[in-house]
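Asker: next one to model:
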Amino acid sequence: MLPSSALPSAPACADAAAPPGPARDAGGRAHFAVLDAWRGVAALAVAFRHINGTAFFLNGPLHSALSSAVDFFFILSGFVIAASYGERLARGFSLLRYAVLRWGRVWPLHGLMVLAYVLFETALWLRGSGGLLGGREAFTGPRDPATLLPSLMLVQAWIWPGRDLWNTQSWSVSVEMALYCGSALLWRVLGLRANWLALPAGLAALWAIALFPAGEQLLRGVAGFGFGMACWAVWPRLSALALPRPALQVAEPLLVGAALLAFATDQSLRLIDPLFVLVLLVFARAEGPISALLKTAPARWLGALSYSLYMVHMLVIGRLCDALAFVQARIGARWISVHLGGRDVILLDPLPAFGVVVAMLAVTLVAAWAAYALVEWPARDWSRRLAGRIGPQPA
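Answerer: Alright, predicted model coming up:
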């Protein structure tokens, strides 16, 4: 397969789009701006999904289905990692260098969030459990001390699949870290053939979910990441096709509408994952009206914050729920029911509940911006400098 940079140009055509391609940073990593923005939208959707309540928009089927945004993360990760590292690893790029780049990208913020939970549980333990926080006991349930070290080292999803521990949403990061390692070894051994083998592996994992429900989280990761790698295998040929511009203009809203309909009705990964694949391949071209919106500064900002937003949102939303519980206990109101493990329920009517949700998401975005500026970006920059001193310089 030809690398994307070596593909011939598509024929010029008055009503056809020129073949798109990813921008690349100084390190050779592929960058699809619109897909990055979609990552931010998906992270915000997951944050919204973790705010529960009695209002219709906080407990309906569409709200519940937003957890499937994690599967889009898996597909997008497989695509972007294959685009950025697949060929380079197949040609001998240092595995240690790759591991440092991936670990430095993911672990520092995760480690900080686990530490924040340890400090919170310690404060709760020192103060003693009480009614203000729903009778919570410190270091119980998802914050069991026995699970702390594996959670900190991001292996918890492989030891206790299906359990959401400490920074609960990091189960998907645990799955991804193993997928990063496994795919790197496949590229080293099989070369770019690994991208084509990823498709049957993804299909097998998707089929196996019904047979092995205990391993659902792991299989979701294998399926999504495999589909993403397969998407990169076909992307150079698809991106070189001269497609009519009106078709591209219509495809984006149709796909988004189909995905929302699937969320609200079926919610089966056997339907949602293929839809996500189509969304990725269409929006990677970035030539439709929704792509134009996702290229704007606010969408690009949201995309830049996506990982920080995903990692901090449960802690921030949980503490805001605790604050509401504290205030309502003081004034004798009944706004929220709080429970250990993030199962807090807002009891307000739809209009005030909407205001609370907007405020929670706004505070979460501010916290994500702080985490990005103070932790994620400096750690990523440091890991790139460290990786630059490992192994031969890439061509």
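
Asker: for the rest of this, base every contact and every neighbour count on C-alpha atoms.
Answerer: Will do.

Asker: ok, now which ones touch Asn59?
Answerer: Contact analysis of Asn59 by Cα atoms under 8 Å, 6 or more residues apart in numbering lists 52-53.

Asker: distance of it relative to Ile346?
Answerer: Distance from Asn59 to Ile346, counting by Cα to Cα, to the nearest Å: 10 Å.

Asker: between those two, which contacts overlap?
Answerer: With Cα under 8 Å, 6+ apart as the test, Asn59 and Ile346 both reach 52-53.

Asker: next up, for comparison:
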Amino acid sequence: MASSQARKFKVEELESVRGIAALLVVLYHLPNWNPFIHHLPIIHGAGFMVDLFFVLSGFVIFTAYQNKLKNWSDVARFQFLRFGRLYPVHLLMLVIYLMIETLKYVLQTKFGIASLSKPPFEENNFYAFLREFFLVKAFWPNETAMTFNSPAWSISAEFYTYLIFAVITLYLNKIKTFVFPLISLICISALFLYQPEHYNFMLRCLAGFFTGCTVAYFILKHGHADGALLPVFTIPLSIVLILSVTILASGFYGYGLIIYPASALLIAGILLTPDNIFKRYLSKTWLIWLGTVSYSLYMSHGAVLWFYNQVIRVAFHHPEVVIRGISTPQFTTGESILLSIIYLMICFTLAQLMYSYIEKPFREKSRRFLNIKN
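Answerer: Model prediction:
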């Protein structure tokens, strides 16, 4: 394999990919202030970037832990570290969303100001709170799982996928490199054959994560020391495939399933091709930073958007239309672009603060608790 120094830069390049994917998800959730922005193909189909997250996660976890889970103590430590990585930010956002529901309730009952979209605590009710609190929302139908902080469904799915990975590695270590691609193949086949649009969260996570494990095994086993095993065009080819999915696919089935092999090809291209313009661009400092704060950005952007929308309503009093059950102010194309830029700046600022004061400190505390030095 490549030297440790080279591997460091390759990890940074993958961080950049994660950051770009997170940015596209944020843009995907922009309200339909104006059809021009909302219906841009790369933004309209950016929900597939979550599946790219899953593949990246599988690659990282397999690379780091394929030979480290020898007993149940190792599994417990592994899962505790995953918990320390995910849960503090998740819990903070859950509390913020609970405060939003409470604010909506007070405004409605005390001041007669009714919500323009969903009534307070109708969908974000006690049972939804419990599902969110215990990280089990991904096991419910998609519509039921999209409560409180809706992006947290992927965190729920990943947390239990980590556990599945750990148990398989512990008990089936000798054949795990057969089991992992088999799980991925079964899940992709199920998505293709049954097209479970309303119950596919765990299938998507398992398909992506174990695709990532499979490409990690391939790279660890077959990668050359100089990192040059694949032609340079592998990276642009994978990017074209991923973009074609976001533009052409109509759902998480059929052509949309290309996202898994395309994401794997992108990872392999980054790690196993010679130095090229794509890899140099992915090594840009600002992209690496975006990848570093991507989890905080991903988890917090929905709450930022709710508050931002309220400010827009009060400040501009523009006409609103109900789109997918949500009352949405309407603006010109230019106004929407400006509003989107300001929104992104706020999201980036909050993501950096959340990373610095919540995500990173709690991750370090969980490692210190287990006496992990590096």
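
Asker: can you give me the helices in the stretch 51-200 of the first structure?
Answerer: Using DSSP state H, counting those that start in this stretch, the helices of the stretch 51-200 of the first structure run over 61-65, 69-81, 87-90, 95-127, 148-152, 156-159, 171-190, 193-208.

Asker: could you list the buried residues of the second one?
Answerer: It refers to helix 69-81 of the first structure. By 16 or more other Cα atoms under 10 Å, the buried positions in helix 69-81 of the first structure come out as 69-81.

Asker: now do that helix: which elements does it pack against?
Answerer: helix 33-49, helix 171-190, helix 216-239, helix 269-283 (3 or more Cα pairs under 8 Å, 6 or more residues apart in numbering; DSSP states H and E).

Asker: average offset between that helix and the second structure?
Answerer: Mean deviation of helix 69-81 of the first structure relative to the second structure after superposition (mean Cα distance after the TM-score superposition for the first structure): 0.5 Å.

Asker: what of the first one?
Answerer: Following the fit onto the second structure, the mean deviation recorded for helix 61-65 of the first structure is 2.4 Å by mean Cα distance after the TM-score superposition for the first structure.

Asker: how far off centre is that helix?
Answerer: Averaging C-alpha positions (Cα atoms, centre = their mean, to the nearest Å) puts helix 61-65 of the first structure 17 Å from its chain's average.

Asker: include distance to Asp144 of the first structure when you put the helices and strands packed on helix 69-81 of the first structure into CSV, please.
Answerer: Shown next, in CSV, are these (distance: least, Cα to Cα, whole Å):
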stretch, distance to Asp144 of the first structure
helix 33-49, 23
helix 171-190, 15
helix 216-239, 20
helix 269-283, 31
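
Asker: got CSV for those, with distance to Trp382 of the first structure and mean neighbour count too?
Answerer: Listed next are these as CSV, based on distance: least, Cα to Cα, whole Å; neighbours: other Cα atoms under 10 Å:
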stretch, distance to Trp382 of the first structure, mean neighbour count
helix 33-49, 22, 23
helix 171-190, 19, 19
helix 216-239, 27, 24
helix 269-283, 30, 19
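
Asker: any idea how far apart the tips of stretch 147-161 of the first structure sit?
Answerer: 12 Å.
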